[in-house]
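In: This is the structure alone, sequence omitted:
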């Protein structure tokens, strides 16, 4: 219950675990693991662990009478710690914040296709690579089909010219082999890597540069589908499809010319064949494009279902929901297979139609050869029959390849639409670069700031607030009151609808966001972000600009040296090996140690900022940058001892050195212990507005708070 504010937490615990709660009435056995002492009185039996051993076993009343309870590091009086509650409001309705999820995939000109997609893809590939592919495929198509005509001439030539025709046949085959090798090389070595790299770069740049609202309104499965399914189509299916289409088109042209040269009367069937092929491809391509896009889109539901099951596997197993979760995933999987099955049926229909058309052409050819004698030779009839059979396979391969290309272009259309429609976080007017020493004091000014996630969800309304340099400001309030939104707005992860925020007199709306996050703020969140595959050094110092001593000093300051098997004065080799080791290969950290690790990262970032300011100071005239420390529920899930250790480090390394500290919390009891009377302040938020502001005692004694 650590993520809940005091009133909500008390309501939930009392209704479920209280003396008249639901579980008590139902006779349900409850095992509660917690670091909080606020609700120990509801327990029938207490087990307190300390140092990996059993420290106490008994009841709540027995614990209060225990002569050594102070050594148990349990703050019994903390059960009455101050928690923020909301003043009762009469005749006010609670407005729900319903954020609409974006559609999984938008409608991207499915019925008719989009010609601009070809230009988008060819620009990513490079037109010189496309021209090389066309040259290779046209050469291959000619020399792989020309031997049919060469054989026909060979059958009519005298025996004395056999060697000449053998050499010509071998040369034609050799040139075809060289051309097909060039085709494969241009497709697999030039086109596929260049297009995949360029389109992946654009996609990654678009997603990374998207604002926070994009991730709030877009399903995770949709984004994952762009990087997995769509990029896979671009890498593996689209280049071979283009190569195959180019081959089949040129082969079909050569075959048609040879066929009509053998039997000129067959040219009369050309308009009819063209009309049939046009009608077939129009029906087939339009339908297959729809089915394939439905197939791709239905897989987003499969990805989302799988991701949700993985993320909630603990809850699923705890409540015995394995069969329900499996059934839900199977249902999504079954739905995703429906378009694939119908597409397979459509392909069989296409094969039958093309076979019937080629059979009609072959019948016409034999009929003409029988009834219109003297117009063709035996060699020409044989060549024409071979070409008719080959043309059937060529035509079928052409339509299939064209369909695969249209399917893959569906991925291109989604990538193109994502790049065009996704809003960019950075704006053109954000180009003001403050002085190198900014921020030099750390003052913060909110001037009538209003922030919303969308038009129906206003998170902050008309916030006016001033934070003095070096001041410690505690922002508290119930869940959903706008506390975290205030920090997101400071970090420019959310844009203001009205008003302005200034740091040392500089309006943040004019400064590049990357510069704000790099120099202006140091953030420690409730959930410390850790990359397991990355090294310990990278997790602490992503810029890799600090020496080993600075990183070791930060780990020692938070007490994590021993956890990573490092001594107080480790050798250079030991330090290098440990810092360069993947974090996943080192001992796993607990929740409290993860927060200490996040704090160590903040200390390393502070040293990095100070080092940068010293390098750019040009002597004694420069001033140290004074970044502002932002804490978002950084101690809400920690035990009393770890919380006290983190609070002491923050005071010594930041507050006592003049840094402004803005802390978000819904638990005031521990945070207010280190506040300085007459200087630090507490802000109470309620429904996105400032309810009260003042010193800790004044806010705690107000009617809006209770013990």
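Out: Perfect, I can see it now. Predicted, not measured: the structure shown is a model, and the values here were computed from it. Residues are numbered from 1 along each chain as shown.
In: C-alpha from now on. contacts and neighbour counts both.
Out: Fine.
In: Residue 680: what's it in contact with?
Out: With contact set as CA atoms under 8 Å, 6 or more residues apart in numbering, residue 680 has these partners: 471-473, 695.
In: check contacts around the closest residue to it other than its chain neighbours.
Out: If the residues on either side of it in the chain are set aside, residue 680 comes closest to residue 472, at 4.9 Å by CA to CA, 6 or more residues apart in numbering. Contacts of residue 472 were listed using CA under 8 Å, 6+ apart, and they are 655, 660-663, 675, 679-681.
In: If we use 7 Å, what do you get?
Out: Neighbour list for residue 472: 660-662, 680-681 [criterion: CA atoms under 7 Å, 6 or more residues apart in numbering].
In: try residue 252
Out: 391, 394.
In: That one is in what secondary structure piece?
Out: Assigned by DSSP states H and E, residue 252 belongs to helix 238-262.
In: In that helix, which residues are buried?
Out: Residues of helix 238-262 classed as buried by neighbour count (16 or more other CA atoms under 10 Å): 238-252, 254-256, 258-259, 261-262.
In: Which element, helix or strand, includes the nearest residue to residue 485 once chain neighbours are set aside?
Out: Distances taken as CA to CA, 6+ apart put residue 459 closest to residue 485, at 6.7 Å, once the chain neighbours are dropped. Using DSSP H and E, residue 459 sits in strand 457-467.
In: what's that strand in contact with?
Out: For strand 457-467, using CA under 7 Å, 6+ apart, the contacting residues are 97, 443-453, 482, 485, 688-690.
In: Against which helices or strands is the top helix by length along the chain packed?
Out: Looking across the chain with DSSP state H, the single longest helix is helix 322-371. When contacts are defined as 3 or more CA pairs under 7 Å, 6 or more residues apart in numbering; DSSP states H and E, helix 322-371 packs onto helix 270-311, helix 378-421.
In: what helices or strands is the last one leaning on?
Out: If I follow you right, that is helix 378-421. helix 127-156, helix 192-208, helix 238-262, helix 270-311, helix 322-371.
In: take a look at this one as well, against the first:
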């Protein structure tokens, strides 16, 4: 893996306390992508509406609880104040005096000669309640009212939890269904895309859309979408409750926000730069380590240890410096924000105390207000983080939708020809093709291959040998001309039917993560065990497979480390032989085997190719001397054709190639 690839992999979401504040990757068309995503979710509109209702309900219950709890505090404080007021006033009366029912504190105060002096001694916040106090009976704590408040609070907490559970359950169902559907559509889309698409995109890019991008969308739907609803409702609800308690204290609380936001912005600018440098240098460091350990033997051969260690130290020192600065700057946020918040609390406490003394606020209200202020900061931070997450989600969704909107292979009609008895006659008639419209590679190529002929395609690198095979398999559509099999244009057949006619062995071995038996029977799952063993013996696979742990049941994954590249290629050859297709394509099929094994494989191939039209692409001309027809391709044209002896006698381009390989 290249250092650039590793670096890209390492540049993920920023870590540390400032991690959630990174801008992340942005979509090119944020609004358009969001509209597409909403339209994609339209099938789940009722579920989303239920999530909205339950999220609002759950949040409202959670928001209302502090004010109700403040009411319980006010009840206790009022009851206590009434008891103290009763004792203060009745102590002024002569002993043994009983008061008639309905006697209030105002009645007693009016009878006292020093009324004005006593009223001055009583706080103004309590004076009005004392005047209304019924002194005919001693006040008590209203435990029944407090218990009702407690039961109400417990009920609200329980309902809030139930609503949150239902909301989460519905959202999880929607998310997993959307994720499943999206991955399913992407998987089906891959099979409908022309091969030319993958010439422009790396497999890693395609894989990233199916895995990383879909996961990003899934996590946002499952977590962030619910948080958006709850955080927004929480912020609005708390603001309403705070202003309902005291608009003066609410203004003080809100004045702290821009101050805290300004500090966060200033620190974030410095911190994010350092986090970006940290991630870049971490990718560079990992790339260097991977590069050095990947080529450890070569590095030692050239005595590059000292140079490697010096480079590692330089990168490591830069990483240490940027990491220290990143953590230092981000670490300043919490103490500074706490300091600003504490100043705000002091101001609110002083103002609340002054309002309480003047009878404009109660202690329970101050308690509820402080609780609301504590709850207010968290949803604000969540909204800020979600705004950044939505940018990344929109970018991921944009890549997914771009992939789903890619032009597909032309839809095949229902009136297509299906060959029942394939003879294997192939004709290229004035074929013109280019991967790009303005760059023609195959220029008017014509050739006629008789049934059962063994055709070798030779030529220099880039001559169009593999392109010719790709056109034959309909991986690409030709610009003009025609390719016919048994007299039928392959464009009049289904692509799957055309490809089913060919068995293929490529230079790059492809074996999936499964048992050897599953890999061998991949092209012919109906083959019997006896047929598989017989084919394995003919391909000289059986003897080394039986020496492996598990034999044919050994899983070709991490356990395949003890299988050589040549043995893997033997397995792919055996797989093609077992498929029993009427025609064959062999692209450097024996390039990874030793000379002795190559001779054995050639014998097996000779038997395999008997009576089948076979196309062999080879650079080693010694492997195709027995071909019935050799097509010499150069610059997209067949410049020579014939058998080995005929082409040598012509003393042309083929003779030149052959002699360059075998000249003494």
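Out: Arrived safely. From a predicted model like this one, the values you see are computed outputs, not experimental measurements.
In: ok, back up a step: which of the residues in the strand holding residue 459 of structure 1 are classified as buried?
Out: For strand 457-467 of structure 1, burial by neighbour count (16+ other CA under 10 Å) applies to 458-464, 467.
In: Compute the distance between the alignment partner in structure 2 of residue 547 of structure 1 and residue 551 of structure 2, please.
Out: Residue pairing (TM-score structural alignment): residue 547 of structure 1 is matched to residue 528 of structure 2. Look at residue 528 of structure 2 and residue 551 of structure 2: by CA to CA, to the nearest Å, they are 17 Å apart.
In: among the helices and strands packed on helix 322-371 of structure 1, which is the most enclosed?
Out: Comparing these by mean neighbour count (mean count of other CA atoms under 10 Å), helix 378-421 comes out on top with a mean of 20.
In: next helix or strand past that helix?
Out: Next element after helix 378-421 of structure 1 (DSSP H and E): strand 444-454.
In: Can you give me the neighbour number for residue 144 of structure 2?
Out: If you count neighbours by other CA atoms under 10 Å, residue 144 of structure 2 ends up with 9.
In: so what's the nearest residue to residue 74 of structure 2 once chain neighbours are set aside up against?
Out: Of all residues not flanking residue 74 of structure 2 in the chain, residue 364 sits nearest, at 4.8 Å (CA to CA, 6+ apart). Residue 364 of structure 2 is in contact with 70-71, 73-74, counting by CA under 7 Å, 6+ apart.
In: ok, of those, which one's closest to residue 604 of structure 2?
Out: The nearest member of the contacts of residue 364 of structure 2 to residue 604 of structure 2, counting by CA to CA, is residue 70 at 89.5 Å.
In: contacting residues around stretch 492-510 of structure 2?
Out: Outside stretch 492-510 of structure 2, the residues touching it (CA under 7 Å, 6+ apart) are 412, 416-418, 473-474, 490, 568-569, 572-573, 576, 579, 581-589, 591.
In: Now the two most distant members of the buried residues of strand 457-467 of structure 1.
Out: 458 and 467 (23.1 Å).
In: still on that earlier bit, right, and the helices and strands packed on helix 378-421 of structure 1 - which one's nearest residue 231 of structure 1?
Out: Comparing these by CA to CA, helix 192-208 comes nearest, at 7.0 Å.
In: how much does that closest one stray from structure 2?
Out: For helix 192-208 of structure 1, the mean deviation from structure 2 after alignment is 3.7 Å (mean CA distance after the TM-score superposition for structure 1).
In: Next, the angle helix 378-421 makes with that helix.
Out: If you take axes from the mean of the first three to the mean of the last three CA atoms, to 10 degrees, helix 192-208 of structure 1 sits at 20 degrees to helix 378-421.
In: How about residues contacting helix 192-208 of structure 1?
Out: Applying CA under 7 Å, 6+ apart, the set of residues contacting helix 192-208 of structure 1 from outside is 124-125, 231, 234-235, 239, 415, 419.
In: and that helix, which residues are buried?
Out: 192-197, 199-200, 202-203, 206-207.
In: can you check stretch 155-171 of structure 2 too?
Out: Under 16+ other CA under 10 Å, the buried positions of stretch 155-171 of structure 2 are 156-157, 159-161, 163-164, 166-168, 170-171.
In: Distance of the most centrally placed residue in structure 1 relative to residue 104 of structure 1?
Out: A centroid search over structure 1 (CA atoms, centre = their mean) returns residue 223, at 5.8 Å, as the residue closest to the centre. Per CA to CA, residue 223 of structure 1 is found 9 Å from residue 104 of structure 1.
In: Identify the residue of structure 2 aligned to residue 514 of structure 1.
Out: Residue pairing (TM-score structural alignment): residue 514 of structure 1 is matched to residue 496 of structure 2.
In: Which SSE is immediately downstream of the helix or strand encompassing its match?
Out: For residue 496 of structure 2, the enclosing helix or strand under DSSP H and E is helix 495-500. Following helix 495-500 of structure 2 in sequence order, the next helix or strand is strand 502-505 (DSSP H and E).
In: Now do the strands in the stretch 501-650 of structure 2.
Out: For the stretch 501-650 of structure 2, the strands defined by DSSP state E, counting those that start in this stretch cover 502-505, 583-587, 613-617, 629-634, 637-642.
In: chain center to the first one, what's the gap?
Out: In this case it means strand 502-505 of structure 2. 36 Å (CA atoms, centre = their mean, to the nearest Å).
In: average offset between it and structure 1?
Out: Averaged out, strand 502-505 of structure 2 is 1.1 Å away (mean CA distance after the TM-score superposition for structure 1).
In: The fourth one now?
Out: Its match in structure 1 and strand 629-634 of structure 2 itself, once the structures are fitted together, sit a mean 1.2 Å apart by mean CA distance after the TM-score superposition for structure 1.
In: What's the local residue count around residue 649 of structure 2?
Out: Around residue 649 of structure 2 there are 10 residues (other CA under 10 Å).
In: meant to ask about residue 526 of structure 2, not that
Out: For residue 526 of structure 2, the count of nearby residues is 10 (other CA under 10 Å).
In: So which of residue 528 and residue 551 of structure 2 has more stuff around it?
Out: The neighbour count for residue 528 of structure 2 versus residue 551, taken as other CA under 10 Å, is higher for residue 551 (16 against 11).
In: excluding its backbone neighbours, what's nearest the more buried one?
Out: Counting by CA to CA, 6+ apart, residue 551 of structure 2 lies nearest to residue 545, which is 5.2 Å off, once chain neighbours are set aside.
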